[in-house]
Structure formats: C-alpha cells, structure tokens
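S.K.: how would this look folded up:
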Amino acid sequence: MKQILIVGAGKIGAVIADLLSACGDYEVTVADRDGDALGRLETALPALTVETLDAHDDTALSPILANKYALINASPFGMSARLAQAAAGAGVHYFDLTEDVASAHSIRDLAQDASTVLMPQCGLAPGFISIAAHDLCTRFDTLHNVHMRVGALPRFPSNALKYNLTWSTDGLINEYLNPCEAIVNGERREMPALEELEHFSLDGDSYEAFNTSGGLGTLCDTLKGRVRNLNYRTVRYHGHRDVMKLLLHDLRLGERRDLLKDILEAAIPVTMQDVVLVFVNVSGMREGRLMQETFARKIYSCSINGTLRSAIQITTASALCTALDLLVEGRLPERGFVRQEDIRFDDFMCNRFGRNFMIDGVEPDSASTGGECRTM
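M.R.: Okay, here's the model as predicted:
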C-alpha cells in the first residue's frame, strides 16, 4: 500500500483521510499542530495514524516524510510553497488545494527541477472546474468564450450574507481580495475581485456571480492565444456581494484580515446542509457553425462511510483523491508540474472517488452528452 502524509486535520483534510484510509489501498498519516483536531480524527477514523506536527519546523517534518509516497497539503494556503519544497526535497509527490495564485506560481517554478509530481489546485475550483471546462474546449475548432461559475451555498440561508462557512475562512477572504486572472478580448488581464456582477438562473433558482481569485487554475496559460474571453466567477445568492464589499472595502476590514476572520467565524455558523453548484459554458466554432455547450451540476451533502459530509467537503476531497489515484494508476505524468487539465474528464468521472460528482450514480459520456459511465 502507498503511504500518504496529510498535513492538516481540518474540514477537508479529515474527509481526504476518511476516503483514502477506507478504500484499503493507502496507509494514511495525518499531521497537525492542533491536538484536539487530531483527537477527533483519531476517534472517528481508527484506521489511520496521527502525528502532532508544526509544519513550520523543517526538522520535525523531515522524519515524518521519510518513505512516504505523497504529501497532501490540506493546511492554509500560506503553507503551500514551504510544504511543496519539503516534498520535492524528500523525493515525495505533492498535492494541495490552494486557490492562491502566487503559491501556485512558486510551485510551478519549483517543479522544473523536481523528480516527483508537484500538483497544486486539486480541489473544486481550482480543480475539477478546469477539468470540465477543458473537456468542453476540446470539442471546438476555435474558441470564443469560456465562462466558469462555481458556488458552495447553504441550502437554507438564514442571515444577511445568505452564506454559511463551509471551508477555509482564510481562503475565502483571500479569493475576495486578490486580483483575478482572466482573458478579455484575447488579452490576459488582472481583474478586481468582487466586480463584474452578473445574475443568472439554474433549475429555477436565481443567483449572482462575481470575480474571485484563483478559480481558473492554469487555464489562462493553457488557453492563451486560443480563446477570446475566459473568466471565472463565484456564485452566491442575491445580495451577498454587496455585503462583502461593505465589510472589505467600506469598513476596510480587508486591511485587517485576522480581525475579519475572527468576526466571520464568531458570527457565521458552519453548516453541513449545503449544495455545490458547478456551471461551465463554452462557445466557439465547430465545423463552420457557431456552437455552445454547457456543463451544469449540483452536488448535495450526504453520508460517506457513515458520516455526514458537506457538499464542499465531498467535492474538494474527492477531486484531490482522484488526482492521487490517477497518478498511482499511471494516467498522469510521473514528474514535474501537473495541471488539472492534464486529467481526462472521463478518467476523472470513472474513478472511484470522482464518482462522487455523479448524479444518481450515472454520468454522461462527456461533459455535454448523455450516456452511462464507461468501465475503464
């Protein structure tokens, strides 16, 4: 069995540990400096090992990394470059969930000389959204517009933000403040977060969407010179964006991130009753005609291995576990920087973890046409 080290025992790290330890193919060690989080994890998932670790301490990290197949970073985005460097130095594959653009760029530079795989951005957005979008893009002769929309929303909103905390508060604040990559009229640009507000409906429900940072992953590089317009926006219920602009800009809490984090975590409860919305729309020319194809999906919270998990936990953890599985199976490059769009959509959806993105156990043959999942 492959030995895996997960750094971070939080909302997503716990589910990654559950999925991998339960499948029978991985020996899992979870490391965190929070003894209480490790204690809860050890009680719930006895088939794994826990280690108290301050990941800032390189001398403590090195012995835990010894003989591991992969390091999975499920800690805050600020740890990404440090842990990627430690994994590369130890000859260990590296995966993370970061939406932080600067961290992903530093890992890409580090990967040029690495003997193992360094694969950041393995979650939902960035992550799965790039896989679905790239699959649609391959069906066009020339591309006009690629629009990617993702939201993790409470099913029963009950506050002025119409939002509940479902994942990293640090990551949420980061993506609401940092510049957003896009391609506009064929030119790569940085757009301000929280801007370009739009409204749309899906399955009879109304939403708003606006710029947030990091969701495109590496698609700006991959599609540069091929697409006229490429953008990513986060989906929320109506009114959320305006309240966040008040907090971040008018009250200047964007300049005091630690205080804003404390306020949000003290006032906004976590919910397990959520829905993840994924929407990709691609238009372009095919066989001389202007065509459009769309991928839309809603994933809800449910029980996995006897424990209720939120939709954002399920989708984020399953996406990373799928990437790990595909590397083990030889379906990804064996070294260097690996992009999300290097994963074939069919490979992802027919993977045992990727099937958590299916509807009622059935998945179309592609991101746009009907049919049952093919046996690989």
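
S.K.: from here on, contacts and neighbour counts on C-alpha atoms
M.R.: Noted.

S.K.: how about the helices of the stretch 51-200 of the chain, start to end?
M.R.: For the stretch 51-200 of the chain, the helices defined by DSSP state H, counting those that start in this stretch occupy 58-65, 80-89, 101-111, 128-137, 169-177.

S.K.: what about the residue most central in space within the chain, distance to residue 192?
M.R.: Residue closest to the mean C-alpha point of the chain, counted by C-alpha atoms, centre = their mean, is residue 123 at 2.2 Å. Here residue 123 is placed at a distance of 23 Å from residue 192 (C-alpha to C-alpha, to the nearest Å).

S.K.: ok, now residue 297?
M.R.: According to C-alpha to C-alpha, residue 297 and residue 192 sit 27 Å apart.

S.K.: same check, this time on residue 223
M.R.: The gap separating residue 223 from residue 192 is 21 Å, by C-alpha to C-alpha.

S.K.: show me what contacts the residue lying closest to residue 324 once chain neighbours are set aside?
M.R.: Excluding the flanking residues, the one nearest residue 324 by C-alpha to C-alpha, 6 or more residues apart in numbering is residue 95, at 7.9 Å. Listed by C-alpha atoms under 8 Å, 6 or more residues apart in numbering, the contact set of residue 95 reads 70, 71, 72, 73, 118, 119, 120, 121, 122, 320, 324.

S.K.: let's see this one next, to set against the first:
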Amino acid sequence: MGVVTVVGLGSMGKAALYYLLKHTNHEVWGYDKSSEVVNNALSLGANAVRADVMDDSVTKKIASNSDVVLTAVPQSIADSLVIKLHDYGVNVVDLIFLWKFSDEVAGRVKNGPLVIPACGWAPGLTNLLAVAASSELDIVEEVGIHVGGNPVNPRPPLYYDLLFSVESTIEEYVRPATIMFNGELKNVDPLSFIYPFKTWLIEGDFSEFYTDGLSTLIVTMPKWFRTIKTMYERTIRWSRHLEVMRVLKDLGLLNNTDVLVKSLGNVLKPGVEDFSLTIVEAKGMINGEPAKIAFEGIDYAREGFTSMARLTGFTAAIVADLVAKKAIVGSGLVPIEEAYVRNRDVLRQVLNGLKAENVKFMLTKTVTAP
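M.R.: Coordinates of the predicted model:
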C-alpha cells in the first residue's frame, strides 16, 4: 500500500479519486482550491484538503507526503505543476502534460522521478491501444485513432454538451493537429477536412475531424515501428455539430478565442448523459498478407460520472495504482505506450481495471488472404 494523491478534483479528478478509493488499498488524498469539490471528495471518503496547489509550500508538502501524484488540473497550469512536483522528487501521472508534445518541456523531466504524461483517455488509453494493436502486426503502415465523447440526445443550437472545460473544447477546433502523412509529420487545420463516420457500436449520423491528440506517439511510434507511414487522431461528433462549427469557422468567429469562450460558455450546458466511442486501428502486414488490428468500445455515463470522466479518470487512476505498486517503474519521462513496450502485461492490467467499472473493449484481427 502506498500514498496516492489526486490534485484537481473536478469531474476527471473526482472519477480518479472514486476509482482509487473503491478498487485499491492505497491511502488516498485529494487537493483542490474549491470548497465545493473538496466537500464532494470528503463525501466519497477521501482525505481532502482545500489548498492552492500552485503555492510552492503546498506543492512541496504534497510531493513529500506522496508515493504518486495524479494531476488533473486545467491545461493552463498542468505543465508548470508537473515540473514542480517532479523537481520536488515524486512520481507523477498527469492527464494532459505533453498533450502537445514539446522537446523542450519533455527535456525538463527526462531524468529523476517517473512522469507518465498525457495519461487519460485520449491521449493516454488510446496511446496504449495504438502500440498494442501495432505490436500484433509484422509490418506497421498506418495507425488511426477515432474517438469522441458526445451527448446521447444532441440539442440545438450546437448539438453538443460541455464534457470538459470550455477552453479545452474550443482548442480542439482551432489548434493545428499534428498528423503523419507519407512518413512525414505535418500540421493540418482541424476543420479543413470533415469525414463521414459509421460504426457498428451505435447508430447515428456522425462525422469526424482531425484533432491534436497523438501526443507522445509522434516520437515513440516511429522509433519502434520504422515502417509506419500514416498516423492520425480524429474526433467523432454528431454531424450537425460539425456543420455548425464549420459555419463559425467560415465566418471567422473561431479566430477570437476570448470572445468564443464567453459566448459558448453561455450556450454549452454541462454534459450529464453522454457516450464515448473509441476505435483504435493499426494496419499493415501479417505473414505477408494485409492485416488490420482494432480495439473498439463504447461507454455510457453511469453512477453520476460522465463517460468522458470515467474513461479519463479511471485510466489515470489505474496507471497511478500500477506505479504505486511498482508494476510500472522507470526514471524520468515514460509515456504509457513505453511502459507497455517494457512490460506488455500493462495492457491486461489496464483493461481489467476498466472492466471492473464495466468499461470493455473488443479486439479484432483481420487478415486478408489473396
């Protein structure tokens, strides 16, 4: 048993806290500056403290009293907090650190305590599934990640509900997405290409667009799979929603982020009943024949948690548990896909942990004979 501290007790952090309390024997602590969310954490049975985690004295105390810190703070402070905790000597699992990969930021944590970056649902779980699927192939040519959290009942005018922060939601539509095409990395405008999307998992009129979720995969995948030529993440939305967002883009209304945050913040309502789609595919060759490996799953809101919070918070909590139990070890920056390469049992443990909360994935292998 160790001490696992969750910093940031919003929807994702609360889900992580819930999982750790329910499924592990660790001593679990939570920190946030909001009295409301701290009280919610106390009601779950956690040791929860109201404090500003960006205060150096608080950060140092958290680091010295913890075996692992799971950080679920806003994107605006995630990088600086993770680096501070790392410098104070504690292992860290974070939801969005290095979501946009940076050599400079990665270099700040290349040695010392373990840091597992961008370890939520997407990126995070999707990274793990991408490398696991690719490892089933003899030759890897393409990896495609198709993910999306959406309201069960989409309502006008935006046909979307707020499932995480307004700022991060808008980022999906305005930040250039890094993808690999013909073996080279390139940046594309997210809404430049909108593709129809269908899946056997659910009926509905869906579309998808490029988003910037490859994170550390842009450096890890080419290192292990030198034949890879194509790699991307696309986010799935109800088609009506992307039609509206495309109009906003064409009118130039996506250019002023500050105004957009205020405007959409007044329109978007917090999501309650949502579902999340995850389809991760690797294509290439097995025994000289074309082949495809796919992980597919759908999850719905349950027990007061949105599906997005479940997938994000539970995945991070499972990984934090594995670090605390020393099932994942290492020094410095260790993306979750690298933890898998070092120990393939990580996949089984993560998927079994998710299954304990009724989150299930199906693995299919298709080999096409001539």
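
S.K.: please pull up the equivalent of the residue nearest to residue 324 of structure 1 in structure 2.
M.R.: By TM-score structural alignment, residue 95 of structure 1 lines up with residue 93 in structure 2.

S.K.: so residue 321 of structure 1 is in which element?
M.R.: Assessed by DSSP states H and E, residue 321 of structure 1 sits inside helix 311-328.

S.K.: output the contacting helices and strands for that helix.
M.R.: When contacts are defined as 3 or more C-alpha pairs under 8 Å, 6 or more residues apart in numbering; DSSP states H and E, helix 311-328 of structure 1 sits against helix 11-23, strand 93-96, strand 274-286, strand 289-300, helix 345-349.

S.K.: same thing but at 7 Å, please
M.R.: helix 11-23, strand 274-286 (3 or more C-alpha pairs under 7 Å, 6 or more residues apart in numbering; DSSP states H and E).

S.K.: which one of the ones you listed lies nearest to residue 134 of structure 1?
M.R.: strand 274-286 (9.5 Å; C-alpha to C-alpha).

S.K.: how big is the angle separating the closest one from strand 289-300?
M.R.: On the basis of axes from the mean of the first three to the mean of the last three C-alpha atoms, to 10 degrees, strand 274-286 of structure 1 is oriented at 170 degrees to strand 289-300.

S.K.: give me the distance from strand 274-286 of structure 1 to the chain's centre.
M.R.: 16 Å (C-alpha atoms, centre = their mean, to the nearest Å).

S.K.: for residue 215 of structure 1, give its distance to residue 157 of structure 1.
M.R.: Plainly put, residue 215 of structure 1 is 24 Å away from residue 157 of structure 1 if you go by C-alpha to C-alpha.

S.K.: quick one: which of these two has more around it?
M.R.: Set residue 215 of structure 1 next to residue 157 and count neighbours by other C-alpha atoms under 10 Å: residue 215 wins out with 30 against 15.

S.K.: what's stretch 351-368 of structure 2 in contact with?
M.R.: 289, 290, 291, 292, 293, 294, 295, 296, 297, 299, 314, 318 (C-alpha atoms under 7 Å, 6 or more residues apart in numbering).

S.K.: ranking by neighbours, what's the top pick from those residues?
M.R.: Highest neighbour count within these, by other C-alpha under 10 Å: residue 314, with 28 neighbours.

S.K.: which residue packs closest to that one, ignoring adjacent ones?
M.R.: In space, residue 314 of structure 2 is closest to residue 16, 5.2 Å off (C-alpha to C-alpha, 6+ apart).

S.K.: helix 166-174 and the host helix or strand of residue 242 of structure 2, what's the angle between them?
M.R.: Assessed by DSSP H and E, residue 242 of structure 2 sits inside helix 239-250. Interaxial angle, helix 239-250 of structure 2 versus helix 166-174 (the same axes, to 10 degrees): 80 degrees.

S.K.: which strands or helices does whatever helix or strand comes next after helix 239-250 of structure 2 pack on?
M.R.: With elements assigned by DSSP H and E, the helix or strand that comes after helix 239-250 of structure 2 is helix 257-267. Using 3+ C-alpha pairs under 7 Å, 6+ apart as the contact test, the elements touching helix 257-267 of structure 2 are helix 166-174.

S.K.: what's the matching range in structure 1 for the helix it packs on?
M.R.: Alignment of helix 166-174 of structure 2 against structure 1: residues 169-177, by TM-score structural alignment.

S.K.: that stretch vs structure 2, mean deviation?
M.R.: The superposed stretch 169-177 of structure 1 is, by mean C-alpha distance after the TM-score superposition for structure 1, a mean 2.0 Å from where its aligned residues fall in structure 2.

S.K.: list the buried residues for that stretch?
M.R.: For stretch 169-177 of structure 1, burial by neighbour count (16 or more other C-alpha atoms under 10 Å) applies to 169, 171, 172, 173, 174, 175, 176, 177.

S.K.: likewise stretch 148-163 of structure 2?
M.R.: Neighbour counts using 16+ other C-alpha under 10 Å place 148, 149, 150, 151, 152, 158, 159, 160, 161, 162, 163 of stretch 148-163 of structure 2 among the buried residues.
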